[in-house]
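# Here is a sequence with its predicted model. Questions after.
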Amino acid sequence: MSRYLFDNSAPQASGRFSALETCYDPVSRRQLELTGLAPGWRCLEVGGGGGSLGDWLGERVGPDGEVTITDIDPRWAEHGPQRPPHVRLLRHDIVTDPLPHDTYDLIHARLVLLHLPERLRVLDRLVTALRPGGRLLLEEFDCGWTPVLAAPDEASAALFERVEAALHSQVEKAGADPLWGRRVLGAMAGAGLTDLTATTYAESWPGGGPGIALHGVNIKQTADRLRADGITDPELTAFQALLQDPTFVVNSYPLISAHGRRPHPEATPR
């Protein structure tokens, strides 16, 4: 059984991947380019979801490079376009399955470690999988800052905040860290990476738009858990209706893109 709150086998997974790809793939591509990504690189895309970023990496590294897209449940990426031989899709659990050492020029994971109780151990594994000089790009949400920017009335704003708070409580109960985004760069420093930088991206999400739909699919998938925490069916119905109201606007989940480099070992003294 998946330990993720947002199990990829659920029917809502497709809508979640669509919202994430629409809103955040352009951001992730820009951040990946900043790593120096070039033809011939060996890349690992962890938690590849629908496979969009892994396929884009394959285009950038070309036939002389190599891209491995992994996911604990790769079914959504399996239905993507025919992939060239240098791009492969692998069912893989980043917590427990083998991972080669000193191999990759670039490793990227978006919204993966946030959900893993073993996130610090997984970070160490990713660092070890980099070749010396290789780059790690982790992109994570800071779910602690999603203010309502506009609402038809105070009750609507309060409803959104109540339901979101209940969702974040469920995220924590599942072993995830909703504030991992603000901690990730420090964790990467603790794992021995150097040349560290971080960029934060956020935008407004109006009702009826592709971004705010992420809230809708997440609430649908966790509705039973939210009811157990006291959220009522009328509140859930009103919440979903609010997400379709163009006068209701929230701040997106801030995406923190953290870069680091595995240092070369010091030269052995003669």
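Received it, and whenever you're ready, just let me know what you need. Here the structure is a predicted model, which is why all the values come from computation and not from measurement.

# C-alpha from now on. contacts and neighbour counts both.
OK.

# which residues does the residue nearest to Ala129 when sequence neighbours are not counted contact?
Take Ala129 and drop its neighbours on the chain: the residue closest to it by Cα to Cα, 6 or more residues apart in numbering is His101, 4.1 Å away. By Cα atoms under 8 Å, 6 or more residues apart in numbering, His101 lies in contact with 128-131.

# Ranking by neighbours, what's the top pick from the residues you listed?
When neighbours are counted by other Cα atoms under 10 Å, Leu130 leads those with 25 neighbours.

# thinking again about what came up before, what would the contacts of His101 look like in TSV with distance to Leu120 and secondary structure?
Shown next, in TSV, are the contacts of His101 (distance: Cα to Cα, whole Å; DSSP: H, G, I helix; E, B strand; the rest coil):
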residue	distance to Leu120	secondary structure
Thr128	13	helix
Ala129	14	helix
Leu130	16	strand
Arg131	19	strand
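
# can you redo those as a markdown table with distance to Ala19?
Below are these laid out as a markdown table (distance: Cα to Cα, whole Å):
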| residue | distance to Ala19 |
| --- | --- |
| Thr128 | 32 |
| Ala129 | 30 |
| Leu130 | 30 |
| Arg131 | 33 |
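
# buried stuff in stretch 33-47?
35, 37, 39-47 (16 or more other Cα atoms under 10 Å).

# try stretch 238-247
239-240, 242-244.

# Shouldn't Gly133 be within a strand?
Yes. Counting by DSSP: H, G, I helix; E, B strand; the rest coil, Gly133 is part of a strand.

# What's the local residue count around it?
If we define neighbours as other Cα under 10 Å, then Gly133 has 18 of them.

# Was I right to think it contacts Pro265?
No. Using Cα atoms under 8 Å, Gly133 makes no contact with Pro265, being 9.3 Å away.

# For the stretch 1-150 of the chain, just list every one of the strands.
42-46, 66-71, 87-91, 104-110, 130-141, 148-150 (DSSP state E, counting those that start in this stretch).

# For Val217, find the nearest of those.
Nearest of the strands of the stretch 1-150 of the chain to Val217, taken as Cα to Cα: strand 130-141 at 16.7 Å.

# okay, the angle between that closest one and strand 42-46?
Angle of strand 130-141 versus strand 42-46, following axes from the mean of the first three to the mean of the last three Cα atoms, to 10 degrees, is 30 degrees.

# Need the contact partners of strand 130-141.
28, 31-32, 35, 101-114, 126-127, 178-181, 184, 253-265.

# quick one: that strand to strand 104-110, angle?
Using the same axes, to 10 degrees: strand 130-141 against strand 104-110 is 10 degrees.

# related to what we said a few turns ago, in TSV, list the strands of the stretch 1-150 of the chain along with distance to Leu57.
Listed next are the strands of the stretch 1-150 of the chain as TSV, based on distance: least, Cα to Cα, whole Å:
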stretch	distance to Leu57
strand 42-46	8
strand 66-71	7
strand 87-91	9
strand 104-110	10
strand 130-141	13
strand 148-150	35
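
# Pasting the second one now:
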Amino acid sequence: MNGYVFGATDLVDEQREAMQRCLDPITFARLESLGVGQGWRCLDVGGGGGSVADRLGEKVGETGSVLVTDTAPDGLRSRGNVEVRQHDIVTDELPEGEFDLVHARLVLLHLPERRRALARMVRALKPGGWLLLGEFDCTWLRVLATTDPAAGVVFARFHRALCAVLEQAGADVEWGVHAYQAVQDLGLVEIGSHAGAQPWPGGGDGARWLEINSRQLEDRLLGTGLVTAGDLDGVRASLSDPAFVVSSYLTISTWGRRPLDDTPGRAAR
């Protein structure tokens, strides 16, 4: 995945597990609201640890199917009605007009070619099929509570450095906000969006996710000049303290439907 900065360390499995525990409830609730059910054919782009693909496999049953893709599908496994395929959404073609649902979570924000990838995902939908994106506005990451105001100042520096690293890699740190317009521009209908943030207390899954990120990107974070090694040590100590609470990134689900009268293969050219 071009631009993805978190994938090349021995902490990837722990990162995926923390992410899934934080985000799966949000994703699963949205899949339920879209009515995913028996017989659907689904595509999960950038499937990561596979929790969404597994849930889709349960929902669509024996008469449905799930194709889950990733550029490095080491965390995925084919089983039953779930097929794993190595695939780069930016460069590799997809079947067109095939899927009742195309889902991607925290994929497009990292890709400099995100709009090209999004258009490919839209073309893969059947007329009437649903697109569901789960993305962040990474600029939203606030300290909600701390017993040490200085720790909040250091955390804010860490957050600025983290956003800088992501932008240097080609990410759009506000992509969650921009996704609605991008989906609308591609001609989808019945577009909706839901945004929310959760408290992440120190020692919890969200705080652990951030702590892992600080280790995965340590050299890059220091390279921004915005934080020191001492700052990162302080952030990690804060993220292990239950009295230190941050708001999660603003998590934005965006969805839309390919028009029923659209012709497969012509959408989003």
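Structure's in. What do you need? Just so we're clear, the structure is a prediction, and the values are computed from it rather than from any experiment.

# re the thing from before, of the contacts of His101 of the first structure, closest to Pro74 of the first structure?
Ala129 (21.0 Å).

# The closest one pairs with which position in the second structure?
Alignment note (TM-score structural alignment): Ala129 of the first structure maps to Ala124 of the second structure.

# returning to that earlier point: among the contacts of strand 130-141 of the first structure, name the buried ones.
28, 31-32, 35, 102-114, 126-127, 178-181, 184, 253-263.

# just the helices in the stretch 51-200 of the second structure please.
51-60, 114-123, 149-168, 175-185 (DSSP state H, counting those that start in this stretch).

# after superposition, how close is the first one to the first structure?
So that's helix 51-60 of the second structure. Averaged over the aligned pairs, helix 51-60 of the second structure sits 0.5 Å from the first structure after superposition, using mean Cα distance after the TM-score superposition for the first structure.

# tell me the angle that helix makes with strand 82-86.
Using the same axes, to 10 degrees: helix 51-60 of the second structure against strand 82-86 is 150 degrees.

# Now do the buried residues in helix 51-60 of the second structure.
Buried, per 16+ other Cα under 10 Å, within helix 51-60 of the second structure: 51-54, 56-60.

# Let me have those in TSV, adding distance to Ala197 of the second structure as columns.
Compiled in TSV, these are given as follows (distance: Cα to Cα, whole Å):
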residue	distance to Ala197 of the second structure
Ser51	21
Val52	20
Ala53	24
Asp54	25
Leu56	24
Gly57	28
Glu58	27
Lys59	26
Val60	29
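
# before we move on, back to that, could you tell me which of the contacts of His101 of the first structure remain contacts in the second structure?
Counting by both residues aligned by TM-score structural alignment, their matches' Cα atoms under 8 Å, the contacts of His101 of the first structure that remain in contact in the second structure are 128-131.

# with those in mind, which one is nearest to Ala202 of the first structure?
Nearest to Ala202 of the first structure among those is Leu130, at 29.0 Å by Cα to Cα.

# quick one, what contacts the most centrally placed residue in the first structure?
Centroid check for the first structure by Cα atoms, centre = their mean gives Leu111 as the closest residue, at 1.9 Å. Residues near Leu111 of the first structure by Cα under 8 Å, 6+ apart: 138-141.

# Mind telling me what it corresponds to in the second structure?
Under the alignment by TM-score structural alignment, Leu111 of the first structure pairs with Leu106 in the second structure.

# Could you give the number of residues near the closest residue to His115 of the first structure other than its chain neighbours?
Closest residue to His115 of the first structure apart from its sequence neighbours, by Cα to Cα, 6+ apart: Ala176 at 4.2 Å. Using other Cα under 10 Å, Ala176 of the first structure is surrounded by 23 other residues.

# wouldn't Ala176 of the first structure be in contact with Glu118 here?
No. With contact defined as Cα under 8 Å, Ala176 of the first structure does not count as touching Glu118 (9.4 Å).

# Mutual contacts of the two, please.
Joint contacts of Ala176 of the first structure and Glu118 (Cα under 8 Å, 6+ apart) do not exist.

# Enumerate every residue touching Glu62 of the second structure.
Glu62 of the second structure neighbours (Cα under 8 Å, 6+ apart): 38-39, 80-81.

# distance of Leu101 of the second structure from Ser240 of the second structure?
38 Å (Cα to Cα, to the nearest Å).

# what's the matching residue for Leu185 of the first structure over in the second structure?
Aligned partner of Leu185 of the first structure by TM-score structural alignment: Tyr180.

# In contact with that match, which residues?
Per Cα under 8 Å, 6+ apart, neighbours of Tyr180 of the second structure: 191-193, 254.

# just Val235 of the second structure next, same as before
So Val235 of the second structure contacts 151, 154-155, 158, 211 (Cα under 8 Å, 6+ apart).

# Could you do Ala202 of the first structure as well?
251-255.

# Contact partners for the residue nearest to Arg16 of the first structure when sequence neighbours are not counted?
Distances taken as Cα to Cα, 6+ apart place Leu214 nearest to Arg16 of the first structure, at 5.6 Å, with adjacent residues excluded. Shown in contact with Leu214 of the first structure (Cα under 8 Å, 6+ apart): 15-16, 19-20.

# coming back round to it: let me have the contacts of Leu111 of the first structure in JSON lines, adding distance to Asp229 of the first structure and neighbour count as columns.
Output for those, formatted as JSON lines (distance: Cα to Cα, whole Å; neighbours: other Cα atoms under 10 Å):
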{"residue": "Leu138", "distance to Asp229 of the first structure": "32", "neighbour count": "28"}
{"residue": "Glu139", "distance to Asp229 of the first structure": "30", "neighbour count": "29"}
{"residue": "Glu140", "distance to Asp229 of the first structure": "26", "neighbour count": "27"}
{"residue": "Phe141", "distance to Asp229 of the first structure": "23", "neighbour count": "25"}
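
# from the residues you listed, which two are the most distant?
Leu138 and Phe141 (10.2 Å).

# before we move on, the earlier item: out of the kept ones among the contacts of His101 of the first structure, which one sits closest to Asp93 of the first structure?
Asp93 of the first structure has its nearest neighbour among those in Ala129, at 14.5 Å by Cα to Cα.

# circling back to that earlier point, may I see the helices of the stretch 51-200 of the second structure organised as TSV, with distance to Pro199 of the second structure added?
As requested, those are exported to TSV (distance: least, Cα to Cα, whole Å):
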stretch	distance to Pro199 of the second structure
helix 51-60	22
helix 114-123	29
helix 149-168	15
helix 175-185	19
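
# Identify whichever of those lies nearest to Val5 of the second structure.
Closest among the helices of the stretch 51-200 of the second structure, once you apply Cα to Cα, is helix 149-168, at 7.4 Å.
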